[in-house]
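[1] just coords:
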């Protein structure tokens, strides 16, 4: 059996039943294949709905199911781990014309994708803020920190963190979506946590996560946000579980 033809027919009802899919009489069994096709589509749509529940609530079940079906015709799972399905769904939403009226939808989906990755990330002990307080001030700018395996940033021109938080409740009030937000996602122990952090702190965290020493990361944040508070940001991010491992102090020479 041609596996590529089989996969294509699963997603396109206009294609004929793949060769080899027959009933007991040896004839093509369109009815059974149609049932199988519907089960695959329904299962993948359900997996997307479970991974992107806020997006689903924002657009409603009917719209979400239609969007999910359109997505899966272009993107099948690349892993047997179904919870990982949908990494490219946010990008698809960004280009999905019927969703254009909700410009924050794609970034909300990106935040939900980050949440899932944080949930399944490796365990690690967060770096205690006290370890940073013990470092001599003159050495602190040389320190490099490792991001916690579950820590990640999601930045948007829209209030995606506030939108996400509002939809954790059964009843959702009005949300001012047209405001930029930087969101830090962490999982210091068991539960994934979503934090809206100051934009300057997000710039700093992004530089640290990319491997910059604390002094250079602070300079990057200061250049873009003159009111950046280095000490407050560093200890605040550490207290949220953004870092793991031991501080690495570089050579000043």
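    Looks like it arrived, so ask away. If you're wondering where the values come from, they're calculated on a predicted model, not measured in any experiment.

[2] all contacts plus neighbour counts: C-alpha atoms, from now on.
    Noted.

[3] I'd say residue 179 and residue 155 touch.
    No - at 11.2 Å, residue 179 and residue 155 do not qualify as touching, with contact defined as C-alpha atoms under 8 Å.

[4] These two - which one has more neighbours?
    residue 155 (21 against 11; other C-alpha atoms under 10 Å).

[5] What sits closest to the more buried one if chain neighbours are left out?
    residue 182 (4.4 Å; C-alpha to C-alpha, 6 or more residues apart in numbering).

[6] what about that neighbour, is that helix, strand or coil?
    Three-state call for residue 182 (DSSP: H, G, I helix; E, B strand; the rest coil): strand.

[7] same question, residue 145
    Classified using three-state DSSP, residue 145 is strand.

[8] how many neighbours does it have?
    23.

[9] Check the one 3 residues further on too.
    Residue 148 has 25 neighbours, counted by other C-alpha under 10 Å.

[10] so who does it touch?
    Residues near residue 148 by C-alpha atoms under 8 Å, 6 or more residues apart in numbering: 124, 126, 186, 188, 241, 242, 243, 244, 245.

[11] Just the closest of the residues you listed to residue 228, please.
    Within those, the smallest distance to residue 228 is 18.0 Å, found for residue 242 (C-alpha to C-alpha).

[12] residues near the closest one, how many?
    29.

[13] contacting residues for it?
    126, 127, 147, 148, 151, 152, 186, 188.

[14] Second structure for comparison follows:
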């Protein structure tokens, strides 16, 4: 009964589950239809709150239809809807009606990263003085490992996802965005505000390597493999200014490229 009820609740094509009774003897099918509409609308609104730029890009009607199909394929598993939509980007990538917007799935990935950043744990940023002392010794640099803030993420795409996001915040003119331009977005919470900024591909490779646990020397190597002009000093300064580095450890035996 519970499985049948849940399935019918998300599928308007299914009939009212058998066995339902209304307290006043009214038609349970009509009451169930109202309840189903409310549930679908609430879940659709929750998705819209998590993916507002996706919704703006496709329009209200298209988003509502797409969201309803997603709800039927991937109903929520928890009453807490803060993270509902984990599989939405993958769903969009395989959704035929969205094929003309090849950047849409990656925009969804970026917006989900913002949600995760907002709800990530708090950690105090690293004191720059202690890091400056370690950085002053060139022999220690290659083996340094950094712990990054839990809210931090990078999202890379073959499309201009950071610029699209910025345009929908009023920071750019949408007409100026070339969606075919590959971009990488840095997501980081600053206080209670989640910030999104565009970074270069070498910066993206560097941060991804650090996040994977690579020591500084290996991370720099990953960045230089993409761009010989990678600037370690400015990238570290940017991460420190944003509170993205929370801890560092020293290891020997690594070499700086």
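    Yep, it's here. As the structure is a prediction and not an experimental result, all values here were calculated from the model.

[15] if we can go back for a sec, which one of the contacts of residue 242 of structure 1 is nearest residue 101 of structure 1?
    Using C-alpha to C-alpha, these come closest to residue 101 of structure 1 at residue 152, 27.5 Å.

[16] how close does the closest one get to residue 162 of structure 1?
    17 Å (C-alpha to C-alpha, to the nearest Å).

[17] Who has more neighbours out of the two?
    With neighbours defined as other C-alpha under 10 Å, residue 152 of structure 1 and residue 162 compare such that residue 152 has more, 22 against 19.

[18] Kindly check the end-to-end length of stretch 52-68 of structure 2 for me.
    From start residue to end residue, stretch 52-68 of structure 2 stretches across 16 Å - C-alpha to C-alpha.

[19] hmm, who's touching that stretch?
    So stretch 52-68 of structure 2 is contacted by 40, 44, 47, 48, 104, 107, 108, 111, 165, 168 (C-alpha under 8 Å, 6+ apart).

[20] can you put those in a markdown table and add neighbour count, secondary structure and distance to residue 79 of structure 2?
    Formatted as a markdown table, the contacts of stretch 52-68 of structure 2 follow (neighbours: other C-alpha atoms under 10 Å; DSSP: H, G, I helix; E, B strand; the rest coil; distance: C-alpha to C-alpha, whole Å):
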| residue | neighbour count | secondary structure | distance to residue 79 of structure 2 |
| --- | --- | --- | --- |
| 40 | 20 | helix | 14 |
| 44 | 20 | helix | 14 |
| 47 | 25 | helix | 14 |
| 48 | 19 | helix | 17 |
| 104 | 23 | helix | 27 |
| 107 | 25 | helix | 25 |
| 108 | 26 | helix | 22 |
| 111 | 24 | helix | 21 |
| 165 | 22 | helix | 29 |
| 168 | 16 | coil | 30 |
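
[21] Derive a PyMOL selection command for the buried subset of the contacts of residue 242 of structure 1.
    Typed into PyMOL, the line below selects the buried ones among the contacts of residue 242 of structure 1, using 16 or more other C-alpha atoms under 10 Å:
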select buried, resi 126+127+147+148+151+152+186+188
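
[22] In three-state terms, label the most centrally placed residue in structure 2 for me.
    Central residue of structure 2 (C-alpha atoms, centre = their mean): residue 113, 1.9 Å from the mean position. Look at residue 113 of structure 2: counting by three-state DSSP, its state is helix.

[23] can you check residue 121 of structure 1 too?
    Classified using three-state DSSP, residue 121 of structure 1 is coil.

[24] Now it: closest residue in space, sequence neighbours ignored.
    That would be residue 150: by C-alpha to C-alpha, 6+ apart, it lies 5.2 Å from residue 121 of structure 1.

[25] counterpart of that neighbour in structure 2?
    Correspondence of residue 150 of structure 1 to structure 2, assessed by TM-score structural alignment: residue 151.

[26] how about its match, what does it touch?
    Taking C-alpha under 8 Å, 6+ apart, one finds 116, 117, 118, 119, 120, 121, 187, 188, 189 in contact with residue 151 of structure 2.

[27] Highest neighbour count among those residues?
    residue 188 (27 neighbours).
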